[in-house]
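Enquirer: Dropping a prediction and its sequence here:
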Amino acid sequence: MKYRELIQDMTLEEKASLMSGKDFWQTQNIDRLGIRSMLLADGPHGIRKQAVGSEQPGLNAGDPATCFPTAATIANSWNKDLAEKMGEYLGKEAVTQNVNVLLGPGINIKRNPLCGRNFEYFSEDPYLAGKLAAGMIKGIQSQGISACVKHFAVNNQEERRMTIDAIVDERTLREIYLTAFEIAVKEGKTKSIMTSYNRLNGTYTNEHLHLMQDILRSEWDFKGVVVTDWGGSNDRIAGLLAGNELEMPTTAGETDREIVQAVKSGKMKEEVLDECVDRLLELIFTTNEVFNKPHFEFNVEKHHRVSQKAAEESIVLLKNEDNILPIRFGRKVAVIGDFAKDARYQGAGSSIVNPTILDHTLNCFEESGIVSIGFEPGFERYGKRDRKKIEKACELAKKADVVLLYIGLDEVTEAEGLDRHSMKIPKNQIDLLNALNEVNPNIVAVLSCGSVVEMPWIDKVKGLVHGYLGGQAGARSILRVLSGDVNPSGKLAETYPIRYEDTPSYHFPGKEVSVEYREGPFIGYRYYDTAELNVLFPFGFGLSYTTFEYSDIQVNHEGVRFKITNTGKIAGMEIAQLYVGCKSKDIFRPKKELKGFSKIFINAGETKTVTIPFDDKTFRYFNIKTNKWEIEEAEYDIMVGASCTDIRLADTLFVEGTGAPLPYDKEELPTYYSANVHNISLEEFETLLGRKAPNPKWDRTKPLGYNDTIEQCQYAKGVSGRLIYFAIIFVHWFLRKIGKRSIANLIMMSFYHMPFRGIARMTGGIVNMPMLDGILMMVNGRFLKGLVHILKERSKMKKSPKTGNIGKRKL
């Protein structure tokens, strides 16, 4: 241990105190030993250091900070260097705000298009997500602070996220859901990781010995700190034994006492606690070093320009019929859509940033060179139908050469804590589009949202520009693409299916207790491509104002080399993608998988040579019999393309294997070998899983306990429990009715799906676990006994001395 002498000088109580937060955002300090607090802050795409003070919980406004593009947006850039540059500037701002640990990036895989937090994640592909995350981590940590990669692991839905049990087979877990984290740890060298709320195959992730010890610590050699998600600690001692050092936020000393008692009783060896303290001290001391040096306020304008550059490279041109784009000089443009007036630029939840500057489309036209003849909102932002707005928009559209129609999803549709109900954009926007198409077919739609949407209306537009959620400079960036000042170079980091029912995980978001990942590794393009299912836009797709030609492929055991020529008339950037497919049919696999990529700038008429090396992930698969990564001896298709379906060059390569036994019996898993995983039977899934899947339904006969949710109060034995449930349902309905949708969402996120233990874990000691026992008595039908118990425990708590960095010096 690095800090052995310091740890020997601590009391047991002091060691325990370091394992939980001092308040909602800070870690504990021990002044007599020179141990300072750390400040943690949300920040996947911008710092959210709450202006009200670090002691306050909730989603309060943060100090002004640059709102960069969200992860879903920057993923479309396919530019590792750009992700690193963005991380560097995030790190600079964190230092100016005295933030030690920046809670991001989020790298969970986009298993399903409806996950409410998809805007905060990179991709459906773990290799792309991992490489971009590693770049961002390097940038953040280059400034002396720590990134905190989240949410480890298999957190792919928001509904019931604090209790849901993700049932995943080991191979799918390793190949799909852990690979991005592996890259973040091994290549990004992240100093901290945040565990997810959910259970994985029956065990909460922060208590999961296989996940936390076998894989994270032993296999990946992670030496850093593991932090719970806020309120995500279930059993504090089980978490420490698994190596989860820091519990956030504070529990006002309650879990400190649990730790002390566990050591004294022999339930946990003090050496285990010492190791956790040692790792935490390393993070505290190394991240606090930067604050010993002078630092200055960041340059707001410069950071805004970096945000703009990131947005520009991430914009995806999806359709350009008749070369309607870029908009030619002198053409009269009608600007329609509420999102043009008030830009949609970020998601909702803990990642909300209070921007330093905010560009809006209507304020940026003069510098774009595009001639606007007027603006009409055209629709009500939150879905209410308004015929008069449509009529006014159509009158304006009649006078224009081109209609710029700004549409998308509103701020409360994509939000932390909630999943979307469909892939559709609001009907009132489609009604407007249909009406506009009748009076002027020259429509360019500008789409603003952070996740996949259905587009049955796409034939009604000639141009489609997808800006995703481009941060505070996103609106100006889109205009620069529309005008031709910027040649679009973004490509989709996720597949756009024709309809939601085509997705392999469309039985989403799982049942009451668990969600079964029956599709195995066949998610996103891995499914559509292998099952030969048509999609609207494939993974890796994106148009340019120029054209590129691929030639002269050369493949050897080190990698692939080829040439790209810009055959158009203007300079541009191309994203070349390397896919690999195994020709053997002995082990079921996707038809092809992304194994490398390169983004390269090429002038008009110029030819450049591109080299994409193979790495340790190019040919591997996880073998459940040997319990390790293996290589199947076979011929492999080596494919280079402009998207996963637009393969321009191909060759084959024979690769020697590791001689591992075949992991599966083909006859037992026929559907997986056919890749037709849309309707996997429970029996076949359990064969893949290697065990029985748990009952996905709640046991309504049992009394409610710590890990049951407020939602389950609808079945409570006590009248008070059912009243709580119906009160929350009514308040949620009423808030939506009066237009307070953000608050209504917060009700669902913070109360409806929260387990009872969350009441104790998230209230900073106002309610402790003994008081929670009283609450459970009340909802389970023993109202008076529970009330007396609460009052008794509350009285005890008021009389007990406050704990914290208390303890006598060891002699």
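Expert: Yep, it's here.
Enquirer: okay, CA-based contacts and neighbour counts for the rest of this
Expert: Fine.
Enquirer: contacting residues for V263?
Expert: With contact taken as Cα atoms under 8 Å, 6 or more residues apart in numbering, V263 is in contact with 269-270.
Enquirer: Tell me where the stretch 201-350 of the chain has helices.
Expert: 209, 236-242, 254-265, 270-288, 300-314, 338-341 (DSSP state H, counting those that start in this stretch).
Enquirer: Which among those is found nearest to K792?
Expert: helix 254-265 (16.6 Å; Cα to Cα).
Enquirer: And here is the other one:
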Amino acid sequence: MSDWNVPADRPEYAEAVEAALAKMDLDTKADLLAGRDMWRTIPVPEAGLRSMTVSDGPIGVRGRFWTVADPSLALPSPTAQAASWDPELVRRIGNLLAAESRRKDVDVLLAPTINLHRSPLGGRHFEAFSEDPYLTGRIAQAYVAGVQECGVATTMKHYVGNDAETDRFTVDNVIGERTLRELYLRPFEMITAAVRPWGVMTAYNSVNGHTMTAHKELMAVLRDEFGFDGFNVSDWGAARHTVEGVEAGLDLAMPGPFTVYGKALADAVREGRTSEAHVDAAVRRMLTLAARVGALEGVRAAVDGRIEAIADVKALLREIAQRSFVLAQNDAPDGDSGPILPLERDAIGRLALIGPAAAEARILGGGSATVFPTEVASPLDGLLKALGDRVHYAQGVDLFEQILAAAKGFDLKVRPVRKDGSELPAEPLANGDVKWMGYLPGDLPQDEFSHAVLDGVFTVAETGDHVFGTRGFGHHKLVIGGETVFDADQDYTGDDPFEAFFGPGVERVTLHLEAGQQIPVRLEFTPFSFPPGFPPSVLFGLMHTAPRPDEDRLIAEAVDAARTADVAVVVVSTTALTESEGFDRPDLRLPGRQDELVAAVAEANPRTVVVVNTGSPVEMPWADDVAAILLTWFPGQEGGHALADVLLGAEPGGRLTTTWPRRLEDAPVVQVVPRDGELRYDEGIFIGYRAWEQRDGYQPAFWFGHGLSYTEWEYEDLAVEPDSVRVRVRNSGAVTGREVVQVYLAPEAGLAIEGGIETHRLAGFAAIEAAPGETVEVAIPLEERSFQYWSEADHAWRTVPGAWTVAAGRSVADLRLRAHVKH
């Protein structure tokens, strides 16, 4: 295991915490636990406590302000980060995120997400690492260590069982004791043991009848058994119970200040419904957090100094993306002597690049993980830079699903207006969405705010019918070209506040416009009220749809481009309406007519490479008809340059962290919709590859751990030592390459374990590099826990006795070496 540099508390912390606590009265303590606004805690100057700022992650650090005026780096998605199978690389990711946090004056990063890929339908799948608890735990250890060794706190989230989005506020996830321990709690246990995380975030959902923000039993497991000594923050709006929450160990109910704490908590103490000792315990943990991050006067932070800015950030983002890409398929087209990838740069006279996501990069999933980078390299940008005018682009299909925030051709800004009619300075917008979440620009008091004005100019690129619309709960006055086209209320009737924030736009008017026109646009928005329970937030949008093209023509143009090219590269993707926080997926199909597009291009040119730009599995009915499939996840802002690198010879370093089904109906776990308020995890420990191996007659498209290389690897020897496995591998190919050596344990056939036992379980791995002909030997530690299961009869871990097979290879389905051990 890696020797993590875990910051230790300073000896003076305990005394300083008690001294600060003694300077607070009950009301102040209760207010501290209630939060100040959307992203900050209150300061308590008399106790030497400054305000602390938390920020959403995990692919970037947004900070307090959700605006292009405060840009952030956009890293590859967590699924991509984990696909590197490289804790040291992920540790560097943590360092980068810590530097970003410090740049934005953030004390706590609300990350990493360590829920599991229970089902491929999970809408937030892209934000979690893996279907496997061991891999999730190892990657998350590195993430937390990398952030916290630079003095920024993390929060493991979402504790626990937030593995789907449907009815997430009300669902009761019914999970067996063994399943909880072996799968869903295991990453939290691993992180706590190895790197001492400073925070945890408790989830919206309930588990076995108790909401997680007031789940005394499971918080006791985390604190008393695992040894977690950090603070516990609710997911935003998740805290529902005052007394039950504080007595279960919920320390901070966010967002503030209108939470179940504050006055409600102080009243509960005064009325004798709970003890002030519970309040004090929570405040001590908040003060300890403050000491660790440098927010408490009189003591030094756990980490001295501020981390220096990372040199050549773009190069690091590009490296992370390259190391995450999974080469899933690489065949030799008819007439070729070898696999199609990598492409020979000098042999390419014409490359057809096809697909809307090739030009409009899809770099991240939807929801609270969204950030605004200053620049984004699309696949088209990357390949044009690498190959110049040899690249010929064709859109191929139209991925229109519904009206979206105004973007292409719009130059927009937004400003708040006071009740007296005076206006604050305007700030620029990346698109038509305005998200003042928990604040008003200029720290404008809520009672002084009247309305917001979004205005700017739309430069028309295409002649035809343009549709304009609105989004947001309030009164809209939409003016296009000086004419008021809509002046009325827009209501919201749902029960998920995130739908009110991010819900669909509504079409208001269709106007015929000519290319080249410059049309002034203006949207005045007055919210009916501020969202209940949340700090003042203004959330609305100007929506737009360009004229819809003839898709038959687009596909025909793409086929023509492919037919005359030496190679065709088709980029397929999901959309913000496919993969996002707030909802699960109804199916695994690519949106629109993308499957039809790939099939048509492959028929026209057998030298077709498909780049799958998604955060989670999709069906690929054309897989057998294309030469290569490269999975690039959501690759972050440098993804386009990384793609060009890999297509032209840089090693694709990624391996799958989750099993990809051929069809949804083949997947072992597809139930993500609660029934009568409950989502039952009846599959037990059998999710992902553990489940696939139990199912005769079913083969996935690609197994867990799968990923091809541009070289060849020979597995030469495996030796089992008392607490490790030594594996020797040789690069038998012609180029330097990267391999992920994976070690699995398999129990002796016929072992009678209550509830069954897996065919294989991941027990260790190591990422290596080797030059042609070079041999590398790696020692991979084995943990005692890998030979154990959780006994529901004894409520304890028990070692599985008997013979075990130790196997090493390139994936769970490609194991090259085996040895036997008695345990």
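Expert: Perfect, I can see it now. These figures come from a predicted structure and were not determined experimentally.
Enquirer: tally of neighbours for A623 of structure 2?
Expert: 17 (other Cα atoms under 10 Å).
Enquirer: That one pairs with which position in structure 1?
Expert: If you follow A623 of structure 2 across to structure 1 using TM-score structural alignment, you land on I458.
Enquirer: Repeat that for I480 of structure 2.
Expert: Using TM-score structural alignment as the criterion, I480 of structure 2 maps onto no position in structure 1.
Enquirer: How about I480 of structure 2, nearest residue that isn't a chain neighbour?
Expert: Nearest residue to I480 of structure 2 in three dimensions, chain neighbours excluded: V521, at 4.7 Å (Cα to Cα, 6 or more residues apart in numbering).
Enquirer: do E758 of structure 2 as well
Expert: Nearest non-adjacent residue to E758 of structure 2, counting by Cα to Cα, 6+ apart: R690, 5.7 Å away.
Enquirer: how far does the host helix or strand of the one you found sit from the chain's center?
Expert: Using DSSP states H and E, R690 of structure 2 sits in helix 688-692. Going by Cα atoms, centre = their mean, to the nearest Å, the spacing between the C-alpha centre of helix 688-692 of structure 2 and its chain's C-alpha centre is 22 Å.
Enquirer: Touching that helix from outside, list them.
Expert: Contacts of helix 688-692 of structure 2 with the rest of the structure, by Cα under 8 Å, 6+ apart, involve 117-119, 131-132, 658-659, 667-668, 698-700, 703-704, 758-761, 812.
Enquirer: Mind reading off the mean deviation between it and structure 1?
Expert: Compared with structure 1 after the fit, helix 688-692 of structure 2 shows a mean deviation of 0.4 Å (mean Cα distance after the TM-score superposition for structure 1).
Enquirer: equivalent range in structure 1 for that helix?
Expert: With TM-score structural alignment as the criterion, helix 688-692 of structure 2 aligns to 524-528.
Enquirer: And for stretch 145-154 of structure 2?
Expert: Using TM-score structural alignment, stretch 145-154 of structure 2 pairs with 138-147 in structure 1.
Enquirer: Please measure how far the first residue of the matching stretch sits from its last one.
Expert: One end of stretch 138-147 of structure 1 sits 9 Å from the other (Cα to Cα, to the nearest Å).
Enquirer: same thing with stretch 322-337 of structure 1?
Expert: The first and last residues of stretch 322-337 of structure 1 sit 23 Å apart, counting by Cα to Cα.
Enquirer: Could you do stretch 498-511 of structure 2 as well?
Expert: First-to-last residue span, stretch 498-511 of structure 2, Cα to Cα: 31 Å.
Enquirer: now do stretch 644-653 of structure 2
Expert: Using Cα to Cα, the end-to-end distance of stretch 644-653 of structure 2 comes out at 14 Å.
Enquirer: from the middle of its chain, how far away would it be?
Expert: For stretch 644-653 of structure 2, the gap between its own C-alpha mean and the chain's C-alpha mean amounts to 24 Å (Cα atoms, centre = their mean).
Enquirer: Please apply the same query to stretch 446-453 of structure 1.
Expert: 16 Å.
Enquirer: quick one, strands of the stretch 51-200 of structure 2?
Expert: Secondary structure of the stretch 51-200 of structure 2 (DSSP state E, counting those that start in this stretch): strands located at 54-56, 108-110, 153-154, 156-159, 172-174, 199-202.
Enquirer: now the shortest one, how far from the chain's geometric center?
Expert: Meaning strand 153-154 of structure 2. With Cα atoms, centre = their mean as the basis, strand 153-154 of structure 2 stands 16 Å off its chain's centre.
Enquirer: average distance between that strand and structure 1?
Expert: Using mean Cα distance after the TM-score superposition for structure 1, the mean distance for strand 153-154 of structure 2 is 0.5 Å.
Enquirer: by contact count, what packs against that strand?
Expert: Applying 3 or more Cα pairs under 8 Å, 6 or more residues apart in numbering; DSSP states H and E, one finds that strand 153-154 of structure 2 contacts strand 108-110, helix 133-148, strand 199-202.
Enquirer: Nearest to Y789 of structure 2, out of the ones you listed?
Expert: Y789 of structure 2 lies closest to helix 133-148 among those, at 13.3 Å (Cα to Cα).
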